[in-house]
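Engineer: Okay, sequence plus prediction incoming.
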Amino acid sequence: MRWLLVLLLLSGAVAVGLRYLPPAWDPRAPLDLTAPPNLLTPLKLAWLRQSPAACRAAFARSGIAFTPLPDRASDAGCALENTLRLPQTPRGIPADPTVTCPLAAAWVLFERNSLQPAASAHLGSGVAAIRHFGTYACRNVNHATAGRRSQHATANAIDVAAFVLRDGREVSVLRDWGGQGDRAAFLRAVRDGACRWFGAVLGPDHNAAHRNHFHLDMGRWQACR
């Protein structure tokens, strides 16, 4: 509700003549993924799910290079649309995975505003790379033989298993989530921070299938577990 109120207030300001709002507060301006977040950031991020052009404009405005990929049809409900290679911002992700543009945008915001600050606060070192289980897999939720398609079926999700710090340490969801020390505190901060940017965040507290990774997606359903 507060996001709608902010949008209405800003729209009203524009209507009465305040036509030169700063880009960060202008609902019409492309999202700058490198700017400090404000109340409009979640609204602009949500809009990227509806507008491929707005999503690409966000990367262009942010000065973040990306490689767009061609759309690919599928008779099995696993079409790829509005996808790109996950940009190599200051961290290494093996295999340059295919992701939807909105997922890539959420990842950039997550890394800059949640992941790296959590690593510095709890472990005294930045994150240099991640270990992941992939993004695209033409399958149903929980690998079931029937039911709805997973967000992985359209490359709209990524499963993160571990984080490699700049000092060489590795923090594993499987090994460190259940601990009591700084590594466990870091992982919980990462999970909570991810919930600011992604639609669904599922981890070890969700079920046994997620005991060894965080599932992050930009689907319609909201979850933080």
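Structural biologist: That came through fine.
Engineer: going forward, measure contacts between C-alpha atoms and count neighbours the same way
Structural biologist: Will do.
Engineer: what about the longest strand in this protein?
Structural biologist: In the chain, taking DSSP state E as the definition, the longest strand is strand 157-165.
Engineer: for it, packing partners?
Structural biologist: Contact here means 3 or more CA pairs under 8 Å, 6 or more residues apart in numbering; DSSP states H and E; on that basis strand 157-165 packs against strand 127-132, strand 170-172, helix 173-176, strand 214-217.
Engineer: Please repeat the previous calculation with a cut-off of 6 Å.
Structural biologist: strand 127-132, strand 170-172, strand 214-217 (3 or more CA pairs under 6 Å, 6 or more residues apart in numbering; DSSP states H and E).
Engineer: try this one side by side with the last:
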Amino acid sequence: MRFPNIIAWLRRLVWLGLIAFALLVGYAWLQPGREDLPWTPLSLTDPIGMATRGKIVELTGQRDQCLALLESSGLEFSPREPFGADQCRVEDAVRATAGQTLLPLAPASVSPSCPMAIGLLLWQAQVVQPQAQAILGSKVTNIETFGSYSCRRMYARDDGPWSEHATADALDVSGFVLADGRRISVLKDWPGDGEGGAERARFLRAVRDGACDLFATTLSPDYNAAHADHLHLDLSNRGAMGWRACR
């Protein structure tokens, strides 16, 4: 009669152990500051987490909050006066000061929205620079772009959804200039041809993949011919689910 009792007690101990383990995991998961949790404030110094992308998107329409966060980063920038009209109205565009290193966009006149600048800051610091050092052995001094704002619909069609470029919530990145003078071009280096081509292509794919964790949409030459010469990054608001497009 004692044997069944021992089995029952062992089962209870196993269940208690599982419950204790679940409580420990839950406690670690719920610690404040985790970027995997959607209700903790966005921090520019924390690692990129599962909720980071959603928090950046939520800054859209929160101009004062976004500018305060951007200012806390140490980035030298100037808020732009609102411009555009209707679907192309932009209230929160910013322009990074030429010559600073935190967000070295080229041309210096490019003015993404404040939330886009937040995403780019994190991308530059936690993805672009580490991957450049690890793969290419040099830091990035310029992120070359085709611009951010363009009052148009997607793919410049006459009808259909408006592009995120219409509100400066997008940026097209065409290449990177390294401290050692090398230029990494999306158009020329994506295939990985020629001397050093494999490393250049690996770098471009690494920064593309890292962008997928920060932006709602990341499109590369792997998507279609229209993106053969750039990486398209944007902050399209896709609702509570926050699904991403990553190609």
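Structural biologist: Perfect, thanks for sending it. Everything numeric here is computed off the predicted structure, so don't read it as measured data.
Engineer: looking at the helices and strands packed on strand 157-165 of the first structure, which is buried most?
Structural biologist: strand 214-217 (a mean of 28; mean count of other CA atoms under 10 Å).
Engineer: what does that one correspond to over in the second structure?
Structural biologist: Mapped onto the second structure using TM-score structural alignment, strand 214-217 of the first structure covers residues 231-234.
Engineer: hmm, back to that, which part of the second structure matches the longest strand of the first structure?
Structural biologist: On the second structure, the counterpart of strand 157-165 of the first structure by TM-score structural alignment is residues 170-178.
Engineer: Would you mind listing the outside residues contacting the matching stretch?
Structural biologist: By CA atoms under 6 Å, 6 or more residues apart in numbering, the residues outside stretch 170-178 of the second structure that reach it are 139-148, 164, 183-186, 230-234.
Engineer: and what of stretch 206-223 of the first structure?
Structural biologist: 103, 156-161, 173-174, 198-204, 225.
Engineer: ok, now how distant is Arg148 of the first structure from Arg220 of the first structure?
Structural biologist: 13 Å (CA to CA, to the nearest Å).
Engineer: Asp32 of the first structure too?
Structural biologist: Distance from Asp32 of the first structure to Arg220 of the first structure, by CA to CA: 23 Å.
Engineer: thinking again about what came up before, check the mean deviation of the match of strand 214-217 of the first structure from the first structure.
Structural biologist: Average distance, stretch 231-234 of the second structure versus aligned residues of the first structure after superposition (mean CA distance after the TM-score superposition for the first structure): 0.5 Å.
Engineer: got the contact list for the residue nearest to the spatial centre of the second structure?
Structural biologist: The residue lying closest to the centre of the second structure (CA atoms, centre = their mean) is Leu214, at 2.5 Å. Leu214 of the second structure is in contact with Arg53, counting by CA under 6 Å, 6+ apart.
Engineer: Which residue of the first structure is paired with it in the alignment?
Structural biologist: Under the alignment (TM-score structural alignment), Leu214 of the second structure maps onto Trp197 of the first structure.
Engineer: re the thing from before, between Asp32 and Arg220 of the first structure, which has more neighbouring residues?
Structural biologist: Asp32 (23 against 10; other CA atoms under 10 Å).
Engineer: how about that one, what's its partner in the second structure?
Structural biologist: Looks like Asp32 of the first structure aligns to Ser43 there (TM-score structural alignment).
Engineer: And for Glu81 of the first structure, the neighbour number?
Structural biologist: 18.
Engineer: make that Phe77 of the second structure, sorry
Structural biologist: By the criterion of other CA under 10 Å, Phe77 of the second structure has 17 neighbours.
Engineer: Is it correct that it is in contact with Gln100?
Structural biologist: No. Using CA atoms under 6 Å, Phe77 of the second structure is not in contact with Gln100, being 9.2 Å away.
Engineer: residue ranges of the strands in the first structure, please?
Structural biologist: Going by DSSP E, the first structure shows strands at 67-68, 83-85, 98-100, 127-132, 157-165, 170-172, 200-202, 214-217, 223-224.
Engineer: mind giving me TSV with those and columns for distance to Ala144 of the first structure?
Structural biologist: Shown next, in TSV, are the strands of the first structure (distance: least, CA to CA, whole Å):
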stretch	distance to Ala144 of the first structure
strand 67-68	31
strand 83-85	25
strand 98-100	22
strand 127-132	21
strand 157-165	17
strand 170-172	26
strand 200-202	17
strand 214-217	17
strand 223-224	20
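Engineer: Just tell me which of those ends up closest to Arg2 of the first structure.
Structural biologist: strand 223-224 (19.4 Å; CA to CA).
Engineer: which position in the first structure aligns with Val94 of the second structure?
Structural biologist: Per TM-score structural alignment, Val94 of the second structure is aligned with Leu84.
Engineer: if I look at that match, how far off is Trp197 of the first structure?
Structural biologist: According to CA to CA, Leu84 of the first structure stands 18 Å off from Trp197 of the first structure.
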